[in-house]
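1. Provided below are the primary sequence and the corresponding predicted coordinates.
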Amino acid sequence: MNPDPARHASRLRIVLVGTQHPGNIGSAARALKTMGLARLVLVAPEKSPNAESSALAAGADDVLDAAAVYPDLAAAVADCRLVLGCTARSRRVQLEELLPREAASRAVAEAAAGAEVALVFGRERTGLDNHELQLCHAAVHIPANPDYSSLNLAAAVQVLAYELRLALLDDAGPTGQAEPRDPPAAHDEMEGLFAHLSQTLEQIDFHKGRAPESAMRKLRRMFLRARLDQREVRLLHGILADAERMAMLAGRR
């Protein structure tokens, strides 16, 4: 017997960044509710939801009214273990690229294992900027017609919400039977590790005068691919702390 699809949906959130048109917020709320999802998150919208939002929500006012609002993306996904950025453009930030069905399957599998998951959508005209994509673990691309790939924000949300619905109905993904031995690291824990790593590399003069940004981008991708758990993050913090201590002792000598 298949489990109730709402069982893991509560750990899935749709995040809209810098939305410019309040109507799109309402349409996104409607797209979520039609697919059994309820968690809508807004990051620094240009205009707050209004009467137009409510009209286009078409009965999904409960989703619209419950939408959380954050000042920036990092705060909105701080407790997430998987963050997927939905983008139609190829950027300088190199991320693993997923089709919507692959992304939904991975998202639901993570939710089934007890993780918080975010699917992030950018601004109507410009999408997600490079800094925001840096906060994502992978990119999701909807394979639209290359000759006319202009997809409305709410329509893109509907595509991903539909794929999430299918994955939820498919027995919550392949990892629904077992909990991980140690929880995967949350987004803010990974960001803390990256900050510590950057600091340590500076102290041991790893870059030797070269710009650190390129090395840090590569290291971020490597560690994000590894999907570290909390114990592994603590171990790496310990290694970095010892490296800093040794660098300090070497400097004194």
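-> Good, I have the coordinates.
2. C-alpha only now, for contacts and for neighbours.
-> Will do.
3. residues touching residue 21, list them.
-> Residues in contact with residue 21 (Cα atoms under 8 Å, 6 or more residues apart in numbering) are 46-47.
4. how about a cut-off of 7 Å?
-> By Cα atoms under 7 Å, 6 or more residues apart in numbering, the residues touching residue 21 are residue 47.
5. Which strands and helices lie in contact with the helix or strand harbouring residue 28?
-> In the assignment (DSSP states H and E), residue 28 maps to helix 22-34. For helix 22-34, the packing partners by 3 or more Cα pairs under 7 Å, 6 or more residues apart in numbering; DSSP states H and E come out as helix 51-57, helix 61-65, helix 153-169.
6. Determine the angle, from 0 to 180 degrees, between that helix and helix 153-169.
-> 20 degrees (axes from the mean of the first three to the mean of the last three Cα atoms, to 10 degrees).
7. how about helix 22-34: buried residues?
-> 22-33 (16 or more other Cα atoms under 10 Å).
8. where along the stretch 51-200 of the chain do the strands fall?
-> Along the stretch 51-200 of the chain, counting by DSSP state E, counting those that start in this stretch, strands occupy 68-70, 82-86, 96-98, 117-121, 138-140.
9. Put this next to the first one:
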Amino acid sequence: MEDQLGRIRVVLVGTSHPGNIGSVARAMKAMGLSDLVLVDPQRFPAAEATALAAGADDLLARARVLTRLEDAVADCVWVVGTSARRRGHSVPVFDPEPAARELIARASGGSVALVFGRESSGLTNAELDRCTALVQIPTDPGFSSLNLAAAVQVLAYACRTAALVGDSGSAPGGGVERHATQAEMEALFEHYQRVLVQIEFLDPEKPRHLMRRLRHLYQRAGLTANEVRILRGILTHTERGGGRPRTGS
């Protein structure tokens, strides 16, 4: 259980109030989570963060501060973004409990991430595009405002409960290939875009939503690292102008 919880990374994007960072650290430590990454926080380190951590200072001391979300999740095999609304995205949307079960399951095969956005505006569409799934906390429609640390506490508790129950869901077992990391997926998407422009299937001046739709399609598929290599091999062959078609036996 501790190994799986230790692989769940909490990523805070653009946090404006340092006290919220401290409160998040406290919520994480109480549930056995320890991997905290801050993307472009407005103020950190700060005395307010330390004061509200209330004993979780070690998490703050180990927290990594990065400038880009893609760097924060590059080595993750599954990334769940928190959002109060879908905003037209076609990736899977979970309630907290099933999201937690899936996080625990996939944590058996590598690091996973829970991504939280800004206090006032949440995650941008571009940031949500970096997520393989979304989670929504079913708050009262009449008052859906939820403090950042409270949202982290809800999902951290759901993860700990899933780990305690031992619901490993679709956890990869022996001999099963590992899922592709976000860095491998991003490299695939960049390769796709380059080739689609080359074969004039994609107009870079008028891209519409083609790349976003392809991104969501492959994110839903849950590709393994080997499947990504196969797709990139096909793209490389296409870049080189193809070759004589091979007849199957």
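-> Cool, the structure landed. Remember, it's a predicted structure, so these values are computed and weren't measured experimentally.
10. what's the TM-score here?
-> The TM-score (TM-score structural alignment, normalised by the length of the second structure) is 0.93; 244 aligned residues with a Cα RMSD of 1.9 Å.
11. re the thing from before, Serialize the strands of the stretch 51-200 of the first structure to CSV and add fields for mean neighbour count.
-> Listed next are the strands of the stretch 51-200 of the first structure as CSV, based on neighbours: other Cα atoms under 10 Å:
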stretch, mean neighbour count
strand 68-70, 16
strand 82-86, 26
strand 96-98, 17
strand 117-121, 26
strand 138-140, 23
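12. Just send those strands back as TSV, with distance to residue 240 of the first structure too.
-> What follows is the strands of the stretch 51-200 of the first structure, written out as TSV (distance: least, Cα to Cα, whole Å):
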stretch	distance to residue 240 of the first structure
strand 68-70	32
strand 82-86	24
strand 96-98	27
strand 117-121	28
strand 138-140	26
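13. For residue 246 of the first structure, find the nearest of those strands.
-> Residue 246 of the first structure sits nearest to strand 82-86 of all the strands of the stretch 51-200 of the first structure, at 34.0 Å, using Cα to Cα.
14. residues in the second structure aligned with the closest one?
-> Using TM-score structural alignment, strand 82-86 of the first structure corresponds to residues 78-82 of the second structure.
15. average offset between that stretch and the first structure?
-> Mean deviation of stretch 78-82 of the second structure from its aligned counterpart in the first structure after superposition (mean Cα distance after the TM-score superposition for the first structure): 0.4 Å.
16. Check the gap between the residue nearest the centre of the second structure and residue 201 of the second structure for me.
-> The structure's the second structure has its C-alpha centroid closest to residue 79; by Cα atoms, centre = their mean the separation is 1.9 Å. According to Cα to Cα, to the nearest Å, residue 79 of the second structure and residue 201 of the second structure sit 29 Å apart.
17. again, but for residue 74 of the second structure
-> Distance from residue 74 of the second structure to residue 201 of the second structure, counting by Cα to Cα: 28 Å.
18. After alignment, which residue of the second structure pairs with residue 13 of the first structure?
-> Correspondence of residue 13 of the first structure to the second structure, assessed by TM-score structural alignment: residue 9.
19. host element of that match?
-> Secondary-structure assignment from DSSP H and E places residue 9 of the second structure in strand 8-13.
20. Could you find the closest non-adjacent residue to residue 94 of the second structure?
-> The shortest distance from residue 94 of the second structure to any non-neighbouring residue, by Cα to Cα, 6 or more residues apart in numbering, is to residue 135 (4.7 Å).
21. Tell me who's in contact with that neighbour.
-> Contacts of residue 135 of the second structure (Cα under 7 Å, 6+ apart): 80-83, 93-96, 99.
22. Just give me the closest of those to residue 237 of the second structure.
-> For the contacts of residue 135 of the second structure, the closest approach to residue 237 of the second structure (Cα to Cα) belongs to residue 80, at 32.9 Å.
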